[in-house]
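In: Next comes the sequence, and after it the predicted model I'd like to discuss.
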Amino acid sequence: MRTPSRWQRLKDVVLSTDPRRRTLVGMALLALVLMMASAGVMLLVAHSDPATDPTFVQWWAAMSVGGLVVMTAFIRSGETVHLSDPSLTIPQMVWTITSGAVAYVLAGDARGLVPSVLAMILFFGTFGLTMAEVIGIGVYALVAFGCAIGVSARFSANPYGYLDTAYALMVMIVLGGCVALNLRIQRIRARLHEQRAALARALEVNRELATRDELTGLINRRAMQDLMELERRRNARSGRPLLLAQLDIDLFKRINDQHGHATGDRALQAFAGVVRASVRDTDVLARWGGEEFVLMLCDTQPDDGRELLERIRLAVAAMEIPHATGTLRLTVSAGLAQHLPGQPLEHTLERADQALYTAKALGRNRVVLAPAGTRPAAGAAAATFNART
């Protein structure tokens, strides 16, 4: 196993090894770096502008950066994972907007720097918010900076002039523009979410169509082959018995010829419903083609499988399917074979098929179990399997 580099180990210590938490901590650290940069600019202004009180700015910088440091540490600890807002986006934005409003008051003649910082805050933080939260944050920012503008005008040593008006207007323009743009982004995100949901539903429908028989709702032959192959591998590892049964509705062509294909379709649906109601949840029934069905019985002994097929045969014989001229009754013949370890699945299916033909030859409406030691003739099994698939 490759040893992590020193840089990778440092990242794991700072960001955590949990993928989701790494993302949250990374975003929080980015917000912290941006706040530190803004605090650095304000400290530079305080150092250069004699009208600005450096003590107030230093306290402001310490509080602003310190608040985000605490939130970042809280996120890194993992204590926020179970919260509805694990990234603490709203607390971080409220804190930084409040900090920005205070900075507007403290910056004096350099307060024109604040709108750019405000825009960065609003753009950075609102991508993970809902529409209502974006509006709420926008309203809070308008109120906070409205108060800051009022306080700045009230306590400024210089008379209120056109530059102060320009700064105030710029703050309101930036706030309004940011809120409007973020609402637009939220609408785009909502539309994309709807499109993804619609695409997921369409893919699920296509997947169902690809693996399900439309008439009976059973899985189709292709899906059944995949499941049988998975079960064959599991059987080879565990040694548990695996049975395959071929079921065929007796004289089904006569039903279509005498009563029409619509009645035949109803008969197939009724048959599938009765068989599904008779088997266990772990058993798998598939429509193999026409009136033929394949039943896979996992972890089932041959005698138990034969008993189950007998119950199915009796349940099918007891069915009554109404149609235009009376009531239709069905019978089913079944051939059952146990899968032999090391043998291909097509051999097992062919043995079940041969047992089915034996049941037909013996008069139909019966279950025949294939002898465990028999194998189909070489080449015949594969040819029959390929022809059916």
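Out: Happy to help now that I have it. Residues are numbered from 1 along each chain as shown.
In: When you work out contacts or count neighbours from here on, use the C-alpha atoms and nothing else.
Out: Fine.
In: for the chain, which residue is closest to the average position?
Out: If you average the C-alpha coordinates of the chain and look for the closest C-alpha using C-alpha atoms, centre = their mean, you land on Ala200, 9.1 Å from that point.
In: what helix or strand is that one on?
Out: Using DSSP states H and E, Ala200 sits in helix 162-211.
In: Need the three-state assignment for the closest residue to Asp283 other than its chain neighbours.
Out: Excluding the flanking residues, the one nearest Asp283 by C-alpha to C-alpha, 6 or more residues apart in numbering is Leu297, at 5.0 Å. Per DSSP: H, G, I helix; E, B strand; the rest coil, the secondary structure class of Leu297 is strand.
In: residues contacting Leu297?
Out: The neighbourhood of Leu297, defined by C-alpha atoms under 8 Å, 6 or more residues apart in numbering, consists of Leu242, Leu243, Leu244, Ala245, Thr282, Asp283, Val284, Gly305.
In: second one coming, line it up with the first:
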Amino acid sequence: MTTVSACWRALTDLVLGADARVRRRVRLSMIAVWGYSISSVLLVYAMQIGLVARVPGEMLLAYMWVGMTTFYLLVRTDWSTRLGSPGMDLPQCLYALVAILFAYAITGPVRSSVLMMIALVLVFGMFTLSARQVFIMGAATVLGLGVVMATLVQLYPAEFDPKLELIKFVLAASTLPAVSAVAFYVAQVRGRLVQQKAELRKAFDRLQDIATRDELTGLVNRRHMLSLIQQAMQRQQRAGEGFCLALIDLDHFKRINDLHGHQAGDAALRHFAETARAELRQTDTLARWGGEEFLLMLPSPDPGPGGALQALGRIREALQAQPLADGSLRLGFSAGITEHPAGEALDLTLERADRALYAAKAAGRQRTEVLPVPAPRERPLVKPAQV
């Protein structure tokens, strides 16, 4: 059963594609495949019983299958996106309209029934075309039908009665705009729904950003950082992926506020955040912990104190090389680093990082201290805290 499922999955991926967006577009194209297939069967039958001449019938068959295959390949390979029409919706509808008008010209006594397929194409357009494209399709349908009927009357007056063709055209020309109007309205509603969905997504992303990020610096906020650390602790329990924490405090930040004002203090916080992010790995997470304090989490690979020291060293060098404001103010920081051993409560790790930070400040600031993890027998046996 597993082999059958795997083979079926491979077959569907081959036909529809593995990408979800491409699969949706190919499925819609399969509606056209179904329509062309039924039409082809009926056309072959009409040729066999003499309703349709063989040469024009074969020409129409070739036209349908070449077009259907071409559109399928364009959508399946996603070349349609490069051409500016991912689903090739309007081109497919216009191509089908030409096929229907061709069929109207060659199907003899049953040609009137062929006109019903135009409405089917317009209904399909309700769910795939934009409002502007529906208008183009409706106008092309009425114009194309009028041109074909007039041409047939001129070329074959004995077979096509002008009065009868005029009645057919007036009926079609009065009915098709109504169908087009409905399709136009549906397309407008669908367009508004798509726009509203996009706006809701933007609003949701904005709310999520507000809930998880510090507004001033753009860094992860304290609440979200605690959640990320909890996830890292769970990965550590499952896969042994350790991590380090570094508690960082900007040196003499109060002096910056007192001498230069709170705007300069805010600029200093943003400057530190931007500089630090530029020097960190994508897997590292820096959060504003509170005030002028920041918390840095450095996960595997190589999350040891040596790697953390190097990362903080790069940040310190970058801050010295990029002074703030007029160049007279260079930021410095003190930091405390420690590892988080599996099974230890988070508050104990944070307390150890805080003691390392205090040691760095006591030693003269603008430095980093590492506080190693106590031996197992010296650590309290406490389960990981639920954050």
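Out: Okay, I see it. Model, not experiment: these values are computed from the prediction.
In: After superposition, what is the TM-score?
Out: Laid over one another, the chains give 0.72 as their TM-score (TM-score structural alignment, normalised by the length of structure 2), with 373 aligned residues with a C-alpha RMSD of 4.7 Å.
In: Most neighbours out of the contacts of Leu297 of structure 1, which is it?
Out: Taking other C-alpha atoms under 10 Å as the neighbour criterion, Ala245 ranks highest of the contacts of Leu297 of structure 1 with 30 neighbours.
In: Would you agree that one falls within a strand?
Out: Yes. The assignment for Ala245 of structure 1 is a strand, going by three-state DSSP.
In: What ranges does structure 1 have for its helices?
Out: With DSSP state H as the definition, structure 1 shows helices at residue ranges 6-15, 19-48, 54-77, 89-106, 114-125, 131-155, 162-211, 221-238, 252-259, 261-278, 302-317, 345-361, 380-388.
In: and these, which is most packed in?
Out: Across the helices of structure 1, the average number of neighbours (mean count of other C-alpha atoms under 10 Å) peaks for helix 345-361, which reaches a mean of 23.
In: which helices and strands does that one pack with?
Out: For helix 345-361 of structure 1, the helices and strands in contact under the criterion 3 or more C-alpha pairs under 8 Å, 6 or more residues apart in numbering; DSSP states H and E are helix 221-238, strand 242-249, strand 332-338, strand 367-369, helix 380-388.
In: and it, how far from structure 2 on average?
Out: Average distance between helix 345-361 of structure 1 and its aligned residues in structure 2, after superposition and using mean C-alpha distance after the TM-score superposition for structure 1, equals 2.6 Å.
In: can you redo the helices and strands packed on helix 345-361 of structure 1 as CSV with distance to Gly128 of structure 1?
Out: Supplementary listing: those in CSV, determined by distance: least, C-alpha to C-alpha, whole Å:
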stretch, distance to Gly128 of structure 1
helix 221-238, 40
strand 242-249, 51
strand 332-338, 57
strand 367-369, 62
helix 380-388, 53
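In: Identify whichever of those lies nearest to Leu356 of structure 1.
Out: Between Leu356 of structure 1 and those, the shortest separation by C-alpha to C-alpha is 3.9 Å, and it involves strand 332-338.
In: Comparing that closest one with structure 2, how large is the average distance?
Out: With both structures laid over each other, strand 332-338 of structure 1 and its partner residues in structure 2 are 1.8 Å apart on average (mean C-alpha distance after the TM-score superposition for structure 1).
In: Which other helices and strands does that strand contact?
Out: Packing contacts for strand 332-338 of structure 1, counted by 3+ C-alpha pairs under 8 Å, 6+ apart, involve strand 242-249, helix 302-317, helix 345-361, strand 367-369.
In: Would you mind getting the angle between it and helix 252-259?
Out: The directions of strand 332-338 of structure 1 and helix 252-259 differ by 160 degrees, with axes from the mean of the first three to the mean of the last three C-alpha atoms, to 10 degrees as the criterion.
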